[in-house]
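Colleague: predicted model follows, preceded by the sequence.
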Amino acid sequence: MTGKNDNARLIDVELDETIGQSTPDIEHERAVAIFDLIEENSFSPVGDTDGGPYRLRLSLVEKRLIFTITRESGELVATHILSLSPLRKTVKDYFLICESYYAAIRSATPSRIEAIDMGRRGLHNEGSQTLMNRLDGKIEIDFDTARRLFTLVCVLHWRG
């Protein structure tokens, strides 16, 4: 990659106060999810001819996830509002299978753990694809970035 495409990425992700604070464990998971997302991503608002890098501020308003995208300088690039309804079932199922996975680690056979983990990864991929589809025409992201964003969406919903 050369030129403008090198800057088609996030350099900062901030959670708005509408997200709220949670337990120290969940705050740690949120921080890890943000770190992973910033560490490696491909992120480009559709129609932005000036290029990034970008800062992303996430807010939650009435069960909608608001993406406020700015340049490194703080100049507003775009704001997108994404209903979380299409992700609700996948996130719920993902949490259920994660609980099964963590319970299995303590007592199940390796083959059972592997089977549950495959299901867990499958649901994660499904949620990531749904997120990519919902952002289509708004923000260009690759699948790995969609996976990291889906992880962050899950952590935002995790109540501990």
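Modeller: Great, that's in hand.
Colleague: every contact and neighbour count from this point should use C-alpha atoms.
Modeller: Will do.
Colleague: helix or strand right after the longest helix seen in the chain?
Modeller: If you go by DSSP state H, the chain has its longest helix at helix 110-135. With elements assigned by DSSP states H and E, the helix or strand that comes after helix 110-135 is strand 139-141.
Colleague: just checking, what packs against that next one?
Modeller: Here strand 139-141 touches strand 43-45, going by 3 or more CA pairs under 8 Å, 6 or more residues apart in numbering; DSSP states H and E.
Colleague: chain center to the strand it packs on: distance?
Modeller: Centre-to-centre, strand 43-45 and its host chain are 14 Å apart (CA atoms, centre = their mean, to the nearest Å).
Colleague: now stretch 36-46
Modeller: Offset of stretch 36-46 from its chain centre (CA atoms, centre = their mean): 10 Å.
Colleague: list of residues touching stretch 44-58?
Modeller: Residues outside stretch 44-58 that contact it (CA atoms under 8 Å, 6 or more residues apart in numbering) are 4-5, 7-16, 19, 43, 65-72, 74, 77-78, 137-141.
Colleague: swap that for stretch 126-139, please
Modeller: For stretch 126-139, contacts defined as CA under 8 Å, 6+ apart pick out 43-46, 80, 82, 86-87, 90-91, 141, 143, 146-147, 149-150.
Colleague: just the buried ones from those residues?
Modeller: Among the contacts of stretch 126-139, those classed as buried by 16 or more other CA atoms under 10 Å are 43-45, 80, 82, 87, 90-91, 141, 143, 146-147, 149-150.
Colleague: from the residues you listed, which land in helices?
Modeller: Secondary structure from DSSP H places 87, 90, 91, 143, 146, 147, 149, 150 of the buried ones among the contacts of stretch 126-139 in helices.
Colleague: hold the first one in mind and look at this next one:
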Amino acid sequence: MAGNSAQRLCDVVLDDTIGRSTPDVEHERAVAIFDLLEDNSFAPEGHDNGPYKLYLSLVEQRLVFTIKTEGDAPVATHILSLTPFRRIIKDYFMICDSYYQAIRSSTPSQIEAIDMGRRGIHNEGSQTLMDRLSGKIRIDFDTARRLFTLVCVLYWRG
């Protein structure tokens, strides 16, 4: 899918009514959006007229994916419960806190061990997101990883 320029995101917008967060979280958001726009695979089921703009927001403890074409024509809106993500996000935040503390004061081997755990939890969240979007939006695992980072940023700020 990555080779098809129509099946990709050309813009990602996070709900900014939630406000800003810590510098570490804002850095994660900026990197995830940059990486996502550089390389992604994104295809709403039944729609082949991309590239797409994705608006991510939290509404009443639900994750909202609003998809539009590059020209702002509505494509679809998908609303996902956050319940399947809550434990994963909570674990991810705890290990991220440990990671940010470790990079300031721990040995490289300690940092590497924490980072391996962080990546494992992140992969679990990414797979959960892919599963929840199945039948709605086709994405590859790298795209799911970057989107999961953005979900975490929204959740953290919300």
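Modeller: It's in. Here the structure is a predicted model, which is why all the values come from computation and not from measurement.
Colleague: what number of residues lie near the nearest residue to residue 158 of the first structure once chain neighbours are set aside?
Modeller: Spatial nearest neighbour of residue 158 of the first structure, excluding adjacent residues (CA to CA, 6 or more residues apart in numbering): residue 26 at 7.2 Å. Neighbours of residue 26 of the first structure under the rule other CA atoms under 10 Å: 17.
Colleague: so how far is residue 39 of the first structure from residue 26 of the first structure?
Modeller: 20 Å (CA to CA, to the nearest Å).
Colleague: what does residue 50 of the first structure give?
Modeller: As judged by CA to CA, residue 50 of the first structure and residue 39 of the first structure stand 22 Å apart.
Colleague: hmm, what's the outermost residue in the first structure?
Modeller: Ranked by distance from the centre of the first structure (CA atoms, centre = their mean), the top residue is residue 109, with 31.1 Å.
Colleague: any idea what that one aligns with in the second structure?
Modeller: Superposed on the second structure with TM-score structural alignment, residue 109 of the first structure falls opposite residue 107.
Colleague: ok, back up a step: inside strands: which ones of the contacts of stretch 44-58 of the first structure?
Modeller: Among the contacts of stretch 44-58 of the first structure, the members falling in strands (DSSP state E) are 10-15, 43, 65-71, 77-78, 139-141.
Colleague: buried members of those residues into PyMOL, please.
Modeller: Buried residues among those (16+ other CA under 10 Å), as a PyMOL selection:
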select buried, resi 10+11+12+13+15+43+65+66+67+68+69+70+71+77+78+139+140+141
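Colleague: and residue 140 of the first structure, what's its match in the second structure?
Modeller: Counting by TM-score structural alignment, the partner of residue 140 of the first structure is residue 138.
Colleague: could you measure from the nearest residue to its match once chain neighbours are set aside over to residue 91 of the second structure?
Modeller: Nearest non-adjacent residue to residue 138 of the second structure, counting by CA to CA, 6+ apart: residue 43, 5.0 Å away. Look at residue 43 of the second structure and residue 91 of the second structure: by CA to CA, they are 29 Å apart.
Colleague: can you check residue 15 of the second structure too?
Modeller: 23 Å.
Colleague: and for residue 100 of the second structure?
Modeller: Residue 100 of the second structure sits 14 Å away from residue 91 of the second structure, going by CA to CA.
Colleague: what do you get for residue 111 of the second structure?
Modeller: 17 Å.
Colleague: those two - which one has more neighbours?
Modeller: A count of neighbours by other CA under 10 Å puts residue 111 above the other of residue 111 of the second structure and residue 91, at 18 against 15.
Colleague: what strand or helix carries the closest residue to the more buried one other than its chain neighbours?
Modeller: Closest residue to residue 111 of the second structure apart from its sequence neighbours, by CA to CA, 6+ apart: residue 102 at 5.8 Å. Using DSSP H and E, residue 102 of the second structure falls within helix 83-105.
Colleague: on average, how far is that helix from the matching bit in the first structure?
Modeller: Its aligned residues in the first structure lie a mean 1.3 Å from helix 83-105 of the second structure after superposition (mean CA distance after the TM-score superposition for the first structure).
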